[in-house]
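Asker: Quick one: sequence plus predicted model below, questions after.
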Amino acid sequence: MSRRTPRNALDAVRTPRRFTGFLKTASVCALIAGLLSPLSPAAAADAAPKAAAEDHCGGRCSDILPPGENGNATLAQILLHQAFGTRPAHAGDQLGPYADLASGYPALTDEKINTFFNDASFGVPADQVASTEKPAGRDDVTIVRDKKTGVPHITGTTRYGTEFGAGWAAAQDRLWLMDLFRHVGRGQLTSFAGGAPANQALEQQFYRVAPYTEDELQAQIDRAVATNGERGQQALADVQAYLDGINAYIDASDSGRYFPGEYVLTGHKNALTNSGKIEHFKATDLVALASVVGALFGAGGGGEVNNALSLLAAQSKYGVEEGTKVWESFRMRNDPEAVLTVHDGQSFPYAGKPDDPQGMALPDPGSVTEVPLVYDRTGSAKTPAAQDASATATKTTLSSARRGMSNALVVSGAHTASGHPVAVFGPQTGYFAPQLLMLQEIQGPGISARGASFAGLSMYVELGRGQDYAWSATTSGQDVIDTYAVELCQDDHHYLYHGTCTAMDQVERTNSWKPTVADGTAAGSYTMRVWRTKYGPVQYRATVGGKKVAYTTLRSSYLHETDSIIGFQMLNDPGFVKGPEDFQKAARHINFTFNWFYADAQHTAYYNSGDNPVRADDVDAEFPVWAEPAYEWRGWDPATNTADYTPPSAHPQSVDQDYYISWNNKQAEDYAAAPWGEGSVHRGDLLDDRVSKLVAAGGVTRASLTRAMADAAVTDLRAEDVLPKLLKVIGTAPVTDPAAAEAVHTLDAWVSAGGKRAETSAGSEKYAHADAIRIMDAWWPLLVEAEFAPGLGTELYDAMTANLTVDEAPSAGHGPTGSHAGSAFQYGWWSYVDKDIRAVLGEPVRGPLARTYCGDGDLSACRDVLLTTLKQAAGKTAAEVYPGDDQCAAGDQWCADSVVQRPLGGIEHDRISWQNRPTYQQVVEFTSHR
């Protein structure tokens, strides 16, 4: 099948097609037959499902999470999949409906929503019950799974039983994935799953930012409990019951031989003798898991060293005063044309530029060197691929571009057809098989919710709905990470702390691996070593004014990945959340950097969470500062990494605004702690333009708001918001070159048709306007370089592109998301091109660039630049623009854009057509309120 995906992601668990040697030694059919009997036992039939909890959605709550709820497969099921293409039940049944929305949305009505989504009502109708189970024979909890999706509906009569059931269901659906990521969080993935380069890159990425000892993992738990009173004690009890459920399932699956087959394929279990062991989970494993989630999605800021290097390059090019102006204009830290989530005029000042910055510790030119993470490589760890893996991990970790990707569209009841608010929202956590998230419903004392949770952290629903309200989040990315320059003394591993020469703390992890059936690499080993100071882990070494320094990275959530558990506990508690103000109070307890959205039958709300440190008034958060008391976070205690944080009232927030949109865009006026690229053109504009028109017309419905999201999801941001201005410049005079004229005609037709990257028909695997898309994909990087590099010069242009990638089209195999990731157009030079071209045209520009670059500001010369690069782009073949990869043949445009469910285990799924959309998504409209 053309949409079938070959192996990728974690090479160590590339189970199918890696076993040809193994399969030659035994008959496939005989082996499968011998393994079929020890599959998961049938659920008890005599345990009747419990009545659904109070539900105020009136059948108008829906959700979707591809590819499917079932993320575990036995060895027999993996081998059947390899031999015959079959998949376990509910492993992929949500992928088709999810994919179909890309072509089906224009005809969407409220009645058809559950063609593309699941019914997210509480409970399971009697005729839809697929199985009913009393986990481990307990009388105080029942797990019912529905026929359509196999989602677990967990109902407990005691709090312990409820959480025990949540743990059992988590292991039942995601045990292998949970095991992978508890090892990722500890920097032990290669020793667990093999030394493939992708595995090395993944563990290196997270170990650098969260190099915790076991004592530090436990200390996080102890501190969260000690500082949160009864709720802290309840959280600890919930975690223990949850762990008990996970471990009970491990024991049951081990004795019954229906554990995930990847344990056999990676050498942890023996299929014939059942020897080997699946380690029980403990509380610190959950902290390790939380550190991965927090680093991926909830820690904004950083990149101060890169900022400093680009500032120095600008000052070298133009002089200090003019160079600083040029740099600031590209940084756009508070751009007046940026699309806002809170657009009602409220201002929330944070991390703005001081009038007279103090304490800046800019490196001496050419002095910055990266501190190695990996030492003492042996065997396969010495291969070039492994070296590249280390470099990739480092680049990803240190980049100021944080993963974002999620979106939200929320409309107040004043503008809907029903008079009730409508929301379409969800997180974009990437596409994996099994998915990082899992669906569940949990009903028990003090808990009543349905939705998605990260596997292994699903003691509560993290994004979903309660009895009469729903909530979701997008990554906000505000700056909670700072870089300090610690002056070295004695040697490279001692530094001055408050005037005293202090030894750095060294933490390290040595991993070794053997070849496994699932991994084609040879044995090898290496050691990861991180040097830590009171100001956080060391990232770089340099000199500042001739003094030797180490640059460290300190984030407010460092050593505090467990703190957010209280906020999630509150969001699941129907006794706590009774309206928008309660929702905001719960969100305040989440220390990760997220935008939170809320809707019930009467109100909507928004709150930006995160521990925003209070900096000294004259510290500029964009650059490294000296590690001295005057420039430390106010109230900072290095022993616990706690500080004074901005009060809740200072965080962007709102209740009942006419509408809210978020696609990782700027939160509010004067909230200047944003990533690079939040300027006049942002993918948030794709949502804002559509939702604002719906609101102006009135009568918004679930279907119309979903259509707005889906239409934005297949639109090329460049085509909608930048290309018309480029064509306007070209159109200031006749185009006489035939090739250029044809390209202009092709692009103009695409713009007139809406600038979509959409199939000619569902399943065609061919784009309408394919030539225009090819030309745009080829043209954008060419025109950006030709527009800006001559004026900036090579050194400054390269420094600026290191801060913000030029392009993030769907087919791009670079940037923070990589290829086949769905999410696109978050990071790019869209605003720079937009502002520069408007300036050349003589149109008004608020917050302009410090200089005009295209053609040095001359309209005719700018037109020549655009036409020259356009003709060059039009001449590129599809194979040149889409060179092919491990998924696609060269020149296959549709495939280059396609979304791949990256296999993290033995089951694979078909590719789907590109759409820029959350992984998990809700469509909600409550009809009543308690």
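Answerer: Alright, I've got the coordinates. Bear in mind the structure is a predicted one, so any value in this text is a computation, not a measurement. Numbering: from 1, shown residues only.

Asker: hey, let's count contacts and neighbours off CA atoms from now on
Answerer: Fine.

Asker: Residue 403 versus the residue nearest the centre of the chain, what's the distance?
Answerer: Most central in the chain under Cα atoms, centre = their mean is residue 429, positioned 4.2 Å from the mean C-alpha point. Between residue 429 and residue 403 the distance is 9 Å, computed by Cα to Cα, to the nearest Å.

Asker: next one: residue 343
Answerer: From residue 343 across to residue 403, the span is 24 Å (Cα to Cα).

Asker: Neighbour count: these two, which is higher?
Answerer: residue 403 (25 against 17; other Cα atoms under 10 Å).

Asker: Surely the more buried one touches residue 295?
Answerer: No: contact between residue 403 and residue 295 fails when scored by Cα atoms under 8 Å: they sit 9.3 Å apart.

Asker: quick one, helices of the stretch 451-600 of the chain?
Answerer: 565-571, 580-588 (DSSP state H, counting those that start in this stretch).

Asker: Nearest to residue 870, out of the ones you listed?
Answerer: helix 580-588 (48.1 Å; Cα to Cα).

Asker: Which residues does that closest one contact?
Answerer: The contact list for helix 580-588 (Cα atoms under 8 Å, 6 or more residues apart in numbering) reads 566-568, 570-571, 576-577, 596, 598-599, 603-610, 648, 655.

Asker: try stretch 642-653
Answerer: 342, 347-349, 556, 588, 605-609, 611-614, 633-637, 667-668, 671.

Asker: That one spans what distance, first to last residue?
Answerer: Using Cα to Cα, the end-to-end distance of stretch 642-653 comes out at 24 Å.

Asker: for comparison:
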Amino acid sequence: MPRRTPRNALDRLRTPRGFHGFLKTAFVCVLMTGLLSPLSRATAAEPAPAQVTAAVDHCGKQCSDILPPGQNGNATLAQILLHQVFGSRPAHAADQLGPYANLATGYPGLTDATLSSFFNDASFGVPADQVESTLRPAGRSDVTIVRDKKTGIPHITGTTRYGTEFGAGYAAAQDRLWLMDVFRHVGRGQLTSFAGGAPSNQGLEQEFWRHAPYTEAELQAQIDSAAAKNGERGQQALADVKAYVDGINAYIDASDSGRYFPGEYVLTGHKDSITNAGTIEHFKPTDLVALASVIGALFGSGGGGEVTNALSLLAAQSKYGVEEGTRVWESFRMRNDPEAVLTVHDGSFPYATRPDDPQGRALPDPGSVTREPLVYDRTGAAATSSAAGASTDAAARAVTSARRGMSNALVVSGEHTAGGHPIAVFGPQTGYFAPQLLMLQEIQGPGISARGASFAGLSFYVELGRGQDYAWSATTSGQDIIDTYAVELCQDDYHYLYRGTCTPMEKVERKNAWKPTVADGTAAGSYTMRVWRTKYGPVEYRATVGGKKVAYTSLRSSFLHEADSIIGFQMLNDPDYVKGPADFQRATQHINFTFNWFYADSEHTAYYNSGDNPDRATGVDAEFPAWARPAYEWRNWTPETNTASYTPPSAHPSSMDQDYYISWNNAQAKEYTVAPWGNGSVHRGNLLDDRVKRLVAQGGVTRAALVKAMAEAGLADLRAEDVVPKLLRVINSAPVTDPAAADAVQKLSAWVTSGSKRTETSAGSKRYAHADAIRILDAWWPLLVKAEFEPGLGSELFGALTANLPVDESPSAAHGPTGAHAGSSFQYGWWSYVDKDIRAVLGDRVRGPLARTYCGDGSLGACRDTLISTLKQAAGRTAAQVYPGDEHCSAGDQWCADAIVHRALGGITQAKISWQNRPTYQQVVEFTSHR
């Protein structure tokens, strides 16, 4: 097994040398200061009351949810050290991991009665005999935090609005204080100064600060703006945030004086384990905006990529000429493929479609594009990794991978269910971390009644969950709200023409310096991040266009508006506002991030696509950079506030009471262009759509049946289910005489016949059924794509297109966009390209075909030769070659290469679990009544 290299400020503790060297002094300090005693969060608890009064609940014990690994994401120094020595974990740190993992092998026999083996009861309230602890935070009489025995989830009940939100902040800090602190610093680009100069810390802050390089004044202005423009709701939101922050700070003070704060503060030098010297900085409302900017960057900012689009278009035109090259490019782009699976079955919602007569394009001169540097003035030993190297570090990459593969939803109307009520199985696919980015809670107070998941540090409202008689969830939609503008330079490289006037760019810098930490092997160091901003957004690239020097900028409609969505979430939590599907849709219209929203109550289902979609000028093609000139700006755009005219709600895909809805980041509706490439005939959304469509046709759908459909889709290999059968048709068009090829074909055929799933031979075996077939396909896919397309496209164009869309994203594909061990798979790849091309070779009908046929230049025999030669090459590769091993797995360990790793963002680690392509937080709901 390869030697493991420490990855972050805490990772040094997870190597024998680093840990034991530190243990000699730290463990003595722990014993001296009594930190071994507060091993439970039930400090300052009061006796359990005879009964905890629950809010009105119309779910009839038919609401469930799950969020691994566990609710408790804080650990004292003692608990971290005990974990390292003995493997123990704090209470409720891992108790949701086992049930979540076990669904991968337990789903075939699932019934409604056995759902509780894999999901938590998500009913409101806590039965008296299930109360683990009761706390009145800071001695307040207007709020109580009750935690249940099974999961430790906080159930917050307030008699005043302030007290309710104070309790929510206190509970959030109890469960995620360290994580919240990490991410408020990530959002400000100050993680290294806070947690040390490890490459992963540098990678995280570089990834996100480039996206939202705000000043403190801009963070505050976003709060003021959101409060001012939304009347009473805006003022209430501001009051809620302040109360929430007060609750966080009350916990900081209590844990500091009681010395049970997270141990990571000691390990990173912020607190002294013996004297308790040092401080944990209080939170302020602007910290929440910094946090929101990170979450928005991860999950709610579709679009961008116009420069790489332009480069691939130029490569296509260079290869084929302008007219034919454009046609080839458009066929690979698949803006609105007629074979794409859709969430909304009826109606058309044109957005970002290709204009008939494009205007204002600013394509770069060939070879002129350079990426704008972010990092300057590096010093110190920890700075030996380049910015590019740091950004691809495993820990940083794992967090940013969450942006790639987000969320699914299966919703069936009551007309097709056994109970006559709609059923929903849905949730966000936000990656796997320890502690988790999301946290569970129930909030009951004046104007608030909800249970569900929220991002740590933003849990003043439930963001995804259920109300008294309805539930809602979201998937990332990815429509384009980011445009690239070419600003013409004048005077020098840091002045540009803005509406005819030579204007200086604004320089925004973040200087970070760090000291060595107890847990970090790096030396002291520093570096500066620098972003040049224009009225049209931050500079991302430089180039020439027609010989003129330009800077390419990125303008995002949610830039300077990270706090605006607070009103929509406030409405979703308000039982007096949401009383049906129309209210739900109106609430989500206030969310400016790009999401697909789903709703279910006892009678209705609904869907709405949110986001501030800019109203572009006539003729501007959203796929390519446009000149930064008034004629091509967003309509009614005001740069000082970054506001503009946006497409009206009626233009957003929406629906009520459709037979069923599915979403797995697929296309939303006809003519509604999604930003990601490759939304064509084969998409992972098909794995859901095919199964749910069959259930609906059969009728009598149950909660268990819908969960089984989700679970089976989450274990399927998309390539094997939807593409390999066509590849085998080509190969089997003549007798296969080569023994090695024939053996590979037999193994692949048997796997496809069995259901194309990547499943263990038995629960806990850590060995796959059809292991050889899986190994062969994992090795074959990249080889066959390259052999199928590169000869026809040429190396330059093939490389440019793979920059737009990587060829593969299998669970073990460390080279893919999510990296290995991330869970989310099969969202990005050349599945549709291969599918359409092979069908063309076979003579099948293809709607929206590629501009040319590539495999064997259209010849069935030549294509067959290509497939057989690459298949033989793949079959000859050993498991160790296909799965080379990493810091988590030995070379050749196929199960481990796929396995989900909860990336450590603190001192407590979690065990690996078997791969399943599934939401991280998931609800199963069927309401039995309605108000």
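Answerer: Thanks, I have the structure now. All of these numbers come straight from a predicted model, not from anything done at the bench.

Asker: returning to that earlier point: leaving aside the residues adjacent along the chain, what's closest to the residue nearest to the centre of structure 1?
Answerer: Among residues not flanking residue 429 of structure 1 along the chain, residue 919 sits closest, at 6.0 Å (Cα to Cα, 6 or more residues apart in numbering).

Asker: same thing with residue 526 of structure 1?
Answerer: residue 377 (4.4 Å).

Asker: Isn't that neighbour up against residue 527?
Answerer: Yes: judged on Cα under 8 Å, residue 377 of structure 1 makes contact with residue 527 at a distance of 7.2 Å.

Asker: ok, the two, which is more surrounded?
Answerer: residue 377 (19 against 16).

Asker: Let me know the secondary structure of that one.
Answerer: Following DSSP: H, G, I helix; E, B strand; the rest coil, residue 377 of structure 1 is assigned to strand.

Asker: Report the contact partners of the counterpart of residue 160 of structure 2 in structure 1.
Answerer: Using TM-score structural alignment, the partner of residue 160 of structure 2 in structure 1 is residue 158. With contacts defined as Cα under 8 Å, 6+ apart, residue 158 of structure 1 is in contact with 140-141, 444-445.

Asker: what about the residue mapped onto residue 582 of structure 2 from structure 1, distance to residue 710 of structure 1?
Answerer: Matched by TM-score structural alignment, residue 582 of structure 2 corresponds to residue 581 in structure 1. Separation of residue 581 of structure 1 from residue 710 of structure 1 (Cα to Cα) stands at 30 Å.

Asker: Specify which residue of these two has the higher count of neighbours.
Answerer: residue 710 (21 against 15).

Asker: Quickly find the element holding the more buried one.
Answerer: When elements are assigned from DSSP states H and E, residue 710 of structure 1 belongs to helix 702-713.

Asker: compared with structure 2, how much does the following helix or strand past that helix deviate?
Answerer: Per DSSP H and E, helix 702-713 of structure 1 leads on to helix 717-721 as the next helix or strand towards the C-terminus. In the superposition with structure 2, the average deviation recorded for helix 717-721 of structure 1 is 0.2 Å (mean Cα distance after the TM-score superposition for structure 1).

Asker: Could you check how far helix 717-721 of structure 1 is from the centre of its chain?
Answerer: 23 Å (Cα atoms, centre = their mean, to the nearest Å).

Asker: Show me which residues of the very next helix or strand once past it are buried.
Answerer: Downstream of helix 717-721 of structure 1, the first helix or strand assigned by DSSP H and E is helix 723-730. For helix 723-730 of structure 1, the neighbour count (16 or more other Cα atoms under 10 Å) marks 723-727, 729-730 as buried.

Asker: and if you look at stretch 225-245 of structure 1?
Answerer: 225, 231-245.

Asker: now, which of those lie within helices?
Answerer: 225, 231-245 (DSSP state H).

Asker: ok, of the residues you listed, which one's closest to residue 181 of structure 1?
Answerer: Looking across those and measuring by Cα to Cα, the closest to residue 181 of structure 1 is residue 243, at 15.5 Å.

Asker: Alignment lookup: the closest one to structure 2.
Answerer: Superposed on structure 2 with TM-score structural alignment, residue 243 of structure 1 falls opposite residue 245.

Asker: Verify the stated contact: its match with residue 166.
Answerer: Yes: counting by Cα under 8 Å, residue 245 of structure 2 does reach residue 166; the two are 7.3 Å apart.

Asker: What is the neighbour count of the closest residue to residue 897 of structure 2 other than its chain neighbours?
Answerer: Among residues not flanking residue 897 of structure 2 along the chain, residue 812 sits closest, at 5.1 Å (Cα to Cα, 6+ apart). Other residues near residue 812 of structure 2 come to 25 when the count uses other Cα under 10 Å.

Asker: re earlier: may I ask which of the contacts of residue 158 of structure 1 has the most neighbours?
Answerer: Busiest of those [other Cα under 10 Å] is residue 141, holding 27 neighbours.

Asker: Which part of structure 2 matches stretch 293-306 of structure 1?
Answerer: Going by TM-score structural alignment: stretch 293-306 of structure 1 matches residues 295-308.

Asker: related to what we said a few turns ago, hang on, the residue nearest to residue 429 of structure 1 packs against residue 67?
Answerer: No: counting by Cα under 8 Å, residue 919 of structure 1 does not reach residue 67; the two are 9.4 Å apart.

Asker: Stretch 232-248 of structure 1 vs structure 2, average offset?
Answerer: On superposition with structure 2, the average gap between stretch 232-248 of structure 1 and its aligned counterparts reaches 0.3 Å (mean Cα distance after the TM-score superposition for structure 1).

Asker: quick one: that stretch to chain centroid distance?
Answerer: Put simply, stretch 232-248 of structure 1 sits 27 Å off its chain's centre (Cα atoms, centre = their mean).

Asker: residues in contact with it?
Answerer: Outside stretch 232-248 of structure 1, the residues that touch it by Cα under 8 Å, 6+ apart are 136, 159-161, 163-171, 221, 224-226, 280-283, 459, 565-566, 569.

Asker: cool, stretch 559-577 of structure 2 as well?
Answerer: 212, 218-219, 222-223, 226, 230, 233-234, 237, 289, 292-293, 296, 447-450, 461-463, 467-468, 578, 583-584, 587-593, 641-642.

Asker: can we see that at 7 Å?
Answerer: 222-223, 226, 233-234, 289, 292-293, 447-450, 461-463, 467, 578, 583-584, 587-588, 590-592, 642 (Cα atoms under 7 Å, 6 or more residues apart in numbering).

Asker: Give me the buried subset of those residues.
Answerer: Buried members of the contacts of stretch 559-577 of structure 2, scored by 16+ other Cα under 10 Å, are 222-223, 226, 233-234, 289, 292-293, 448-450, 461-463, 467, 578, 584, 587-588, 590-592, 642.
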